[in-house]
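Undergrad: here is a sequence with its predicted model. Questions after.
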Amino acid sequence: MKKYTKMYLAWAFVFIILPLILIFLYSFNGSGSIAFENFSFSLDNYSRFFSPLYLKMFAISILIAILTTVICLLLAYPIAYIISKKDEKTAQIFLFIFIMPMWINLLLRTYGWISLLGRNGMLNRFLAIFNLGPLNMMYTLTAVIVGMVYEFLPFMVIQIYNALKKVDSNLIEAALDLGANKKEIFKKVIFPLSLPGVYTGIIMVFIPAISTFVISNLLGGQKVYMIGNLIDQQFTFTGNWGFGSATAIILILILFIALGIQRKFGRELQGDII
């Protein structure tokens, strides 16, 4: 057991902790150079991020992530609730259908949406049968939201489903014996007990949604530019690793705050239930 623990700690240090340390150090490099021999300590990278241009970009990223999370929640809860009412074998089949697309590479899944939403895509060809369209859906906020909801919806469904399956059926039977109807049972028993799964699902959707860059780049083009695109651009095109690292550190801090809020609400909710 100790052997595997040491292996895990070594793996975590090399692939998680060390890269974070390097990014943290690069964030204070005012020269923007990749080489550490040209390192020049400065806070300019952080002060640059808090300019109106980048703060607006960050705010837009947060709003898009929140909108994606809300849509995923509204879609996922009824889906997870319906699946939780099925027998075990049928439920596993439905969950497999949701998980199966995740086995395909993210780029391929996103390119699939390009072929669907493009001006000559399958959706516009279908609308043309009824003399409708064509619709200009590509390189819009709508296309980005659709792609992100498709990508992150399974995370929300699985978490809520797991929470619903843990609801004690004896509590539902007791509520029925006390004269509660189905609406009251859902409102006062099922939904409160499923909130831990809802909170976890929100975090699992919000965190990748705010930091994504592939979906917004391919489906949004130059019209939808998120904070993840800014970080990617600084590392791959501009070559300003200092500013890219500072932006990444700020994003990591925001994500840690979100995780802290989720844990706080989770503990309070667990205490209320107990």
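TA: Happy to help now that I have it. Numbers count the residues shown, from 1 in each chain.
Undergrad: contacts and neighbour counts: CA atoms only from here.
TA: OK.
Undergrad: on the three-state scheme, Asn136 is what?
TA: The three-state label given to Asn136 by DSSP: H, G, I helix; E, B strand; the rest coil is coil.
Undergrad: count residues in the vicinity of it, would you?
TA: 13 (other CA atoms under 10 Å).
Undergrad: ok, it touching Arg119?
TA: Yes: judged on CA atoms under 8 Å, Asn136 makes contact with Arg119 at a distance of 6.1 Å.
Undergrad: now do the helices in the stretch 1-150 of the chain.
TA: 2-12, 18-26, 44-49, 52-84, 88-99, 106-117, 122-129, 141-165 (DSSP state H, counting those that start in this stretch).
Undergrad: Asn124 and Met137 touch, don't they?
TA: No: between Asn124 and Met137 there is no contact under CA under 8 Å: 9.5 Å.
Undergrad: what about the closest residue to Phe235 other than its chain neighbours, distance to Leu25?
TA: Among residues not flanking Phe235 along the chain, Trp241 sits closest, at 5.5 Å (CA to CA, 6 or more residues apart in numbering). Trp241 sits 10 Å away from Leu25, taking CA to CA, to the nearest Å as the criterion.
Undergrad: next up, a second structure to put side by side with the first:
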Amino acid sequence: MSTPTSPSSIPNSTPSDDVNELLVTGKERRGFKWLEPLILLAPGGLWLALLLVVPALVIFELSLVPNIRPGDVVNPTGLANYTLIFQPIYLQVLGRSLFFALGTTIVTLLLGFPVAYWLGQMAPKQWRNLLVLGFVLPLWTSSLLRSYAWITILRPTGVLNSFLTSLHLPTVELLNQSTAVFIGMAYSYLPYMVLILYASVEKLDQRLLEASADLGANPIQTFWKVTVPQTMPGIAAGSLLVFINTLGDFVDPELLGGASSMTVSRLIYNQFLGATQNWGFGSSLSMILIFAVSVAIALLIKYGGDATPQR
């Protein structure tokens, strides 16, 4: 038979004590909460630090050493390597690189937007995924193989000139010209532009398009005042992505452009692995390229982060 519990045996606990205990526990949890994101970011942060930040610092240190070659003592002395960039011949190389990057961005945007619009708005829904997959198939092959394929097409005895000869038309000299570089770059980066634009075009608000037509706007007015504003995040993201990649592209200018299409990436290669062997100047060019790409990435994050249209 159980005996009744005496009041003195009941733990002396009040509501205020429970509240104090909860507050202390909450403070302890908040005290360690700042560790949670650090634990999650530690693996990726360590990887980026070892393979991105540390090499960039090494390159920056080398850029401060004039005329350094493999095996020389690293003794940073100043910005002499950066002043070399302002020589006319190197400014011409920088301008050509920007010209290729901007030109390829414009070409891929003009070619990619109609394709993305057709895929997102006009193609049958049951076929869209298959059509997008078919458009992305060229990316499954190496960029080197794609460039060699264009060499086979554009060379003087290639497929294009053989076709023109069969039609009794004059042949064209495209290989080792800027035109060949544009063709190769546009072909390589057009799928990236189409995929990003497709993500925006597919989510176009049909109610706004219908309202524009009901209010008497013609297709051109609807395109500029309704379609373009809704897809502007995708346009910004695709353009900046293509610009970033083409600015540092090495394969297409090297294989398709020849000596007349020297770009920053090829010039950097020559400074490190070519006959020049001037690692200091090559490092300064690398830092300029890293800075330009960083600015483009910052713009991409600011203006192209949300590729979905606002409704």
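TA: Looks like it arrived, so ask away. The structure displayed is predicted, hence computed values, not measured ones.
Undergrad: please work out the TM-score for the two chains.
TA: In this superposition the chains share a TM-score of 0.90, using TM-score structural alignment, normalised by the length of structure 1; 272 aligned residues with a CA RMSD of 2.5 Å.
Undergrad: comparing Trp241 and Leu25 of structure 1, which shows the higher neighbour count?
TA: Counting neighbours by other CA under 10 Å for Trp241 of structure 1 and for Leu25 shows that Trp241 has the greater number, 27 against 16.
Undergrad: residue contacts, the equivalent of the more buried one over in structure 2?
TA: Using TM-score structural alignment, the partner of Trp241 of structure 1 in structure 2 is Trp279. Contacts for Trp279 of structure 2 (CA atoms under 8 Å, 6 or more residues apart in numbering) come out as Leu62, Ser63, Asn67, Ile68, Arg69, Pro70, Gln271, Phe272.
Undergrad: farthest pair within those residues?
TA: Using CA to CA, the contacts of Trp279 of structure 2 span at most 13.5 Å, a distance reached by Ser63 and Pro70.
Undergrad: quick revisit: nearest to Gly134 of structure 2, of the contacts of Trp279 of structure 2?
TA: Proximity of those to Gly134 of structure 2 (CA to CA) peaks at Phe272, which lies at 38.9 Å.
Undergrad: and the closest one, helix, strand or coil?
TA: helix.
Undergrad: not counting sequence-adjacent ones, nearest residue to Ala116 of structure 2?
TA: Using CA to CA, 6+ apart, the nearest residue to Ala116 of structure 2 is Tyr198, at 4.6 Å.
Undergrad: contacts only, for the one you found.
TA: When contacts are counted by CA under 8 Å, 6+ apart, Tyr198 of structure 2 touches Ala116, Tyr117, Leu119, Gly120.
Undergrad: now the residues you listed as TSV including neighbour count and distance to Asp252 of structure 2?
TA: Below are these laid out as TSV (neighbours: other CA atoms under 10 Å; distance: CA to CA, whole Å):
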residue	neighbour count	distance to Asp252 of structure 2
Ala116	25	25
Tyr117	20	28
Leu119	24	28
Gly120	21	30
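Undergrad: Leu50 of structure 2 -> structure 1?
TA: Leu50 of structure 2 maps onto Val14 in structure 1 when the alignment is built from TM-score structural alignment.
Undergrad: could you check how far its match is from Leu25 of structure 1?
TA: The value you get for Val14 of structure 1 to Leu25 of structure 1, if CA to CA is used, is 16 Å.
Undergrad: residue in structure 2 paired with Lys89 of structure 1?
TA: So, by TM-score structural alignment, Lys89 of structure 1 is matched to Gln126.
Undergrad: oh, that last question was meant for Gly228 of structure 1, not what I typed.
TA: That one, Gly228 of structure 1, aligns with Ser265 by TM-score structural alignment.
Undergrad: report the buried residues of the helix or strand where its match lies.
TA: Taking DSSP states H and E as the criterion, Ser265 of structure 2 maps to helix 264-273. By neighbour count on 16 or more other CA atoms under 10 Å, the buried set for helix 264-273 of structure 2 is Val264, Ser265, Arg266, Leu267, Ile268, Tyr269, Asn270, Gln271, Phe272.
Undergrad: before we move on, back to that, quick check, the match of Gly228 of structure 1 in contact with Asp252.
TA: No: applying CA under 8 Å, one finds Ser265 of structure 2 not in contact with Asp252, separated by 10.7 Å.
Undergrad: trace the residue nearest to Ala116 of structure 2 over to structure 1, please.
TA: Aligned counterpart of Tyr198 of structure 2 in structure 1: Tyr161 (TM-score structural alignment).
Undergrad: residue in structure 2 matching Tyr199 of structure 1?
TA: Aligned partner of Tyr199 of structure 1 by TM-score structural alignment: Ala236.
Undergrad: would you quantify the distance from that match to Leu204 of structure 2?
TA: From Ala236 of structure 2 to Leu204 of structure 2 the distance is 16 Å (CA to CA).
Undergrad: next one: Gly158 of structure 2
TA: As defined by CA to CA, Gly158 of structure 2 lies at a distance of 43 Å from Leu204 of structure 2.
Undergrad: quick one: which of these two has more around it?
TA: Leu204 (22 against 14).
Undergrad: spit out the contact partners of that one.
TA: Neighbouring residues of Leu204 of structure 2 by CA under 8 Å, 6+ apart: Thr227, Gln230, Thr231, Pro309.
Undergrad: check contacts around the closest residue to the last one other than its chain neighbours.
TA: Yep, that's Pro309 of structure 2 we're talking about. Closest residue to Pro309 of structure 2 apart from its sequence neighbours, by CA to CA, 6+ apart: Gln230 at 4.9 Å. Contacts here follow CA under 8 Å, 6+ apart; on that basis Gln230 of structure 2 touches Ser200, Leu204, Pro309, Gln310.
Undergrad: element containing the last one, please.
TA: Think Gln310 of structure 2. Per DSSP H and E: Gln310 of structure 2 is located in neither a helix nor a strand.
Undergrad: how far away is it from Leu209 of structure 2?
TA: The value you get for Gln310 of structure 2 to Leu209 of structure 2, if CA to CA is used, is 14 Å.
Undergrad: residues contacting Val251 of structure 2?
TA: Counting by CA under 8 Å, 6+ apart, Val251 of structure 2 makes contact with Ser143, Leu144, Ser147.
Undergrad: if you set the cut-off to 10 Å instead, what comes out?
TA: Applying CA atoms under 10 Å, 6 or more residues apart in numbering to Val251 of structure 2 gives the contacts Ser143, Leu144, Arg146, Ser147, Tyr148, Val181, Gly184, Met185, Gly257, Ser265, Arg266.
Undergrad: look up how far Ala65 of structure 1 lies from Asn181 of structure 1.
TA: On the measure of CA to CA, Asn181 of structure 1 and Ala65 of structure 1 end up 36 Å apart.
Undergrad: who's more crowded, the two?
TA: Using other CA under 10 Å as the criterion, Asn181 of structure 1 and Ala65 rank with Ala65 on top: 24 against 11.
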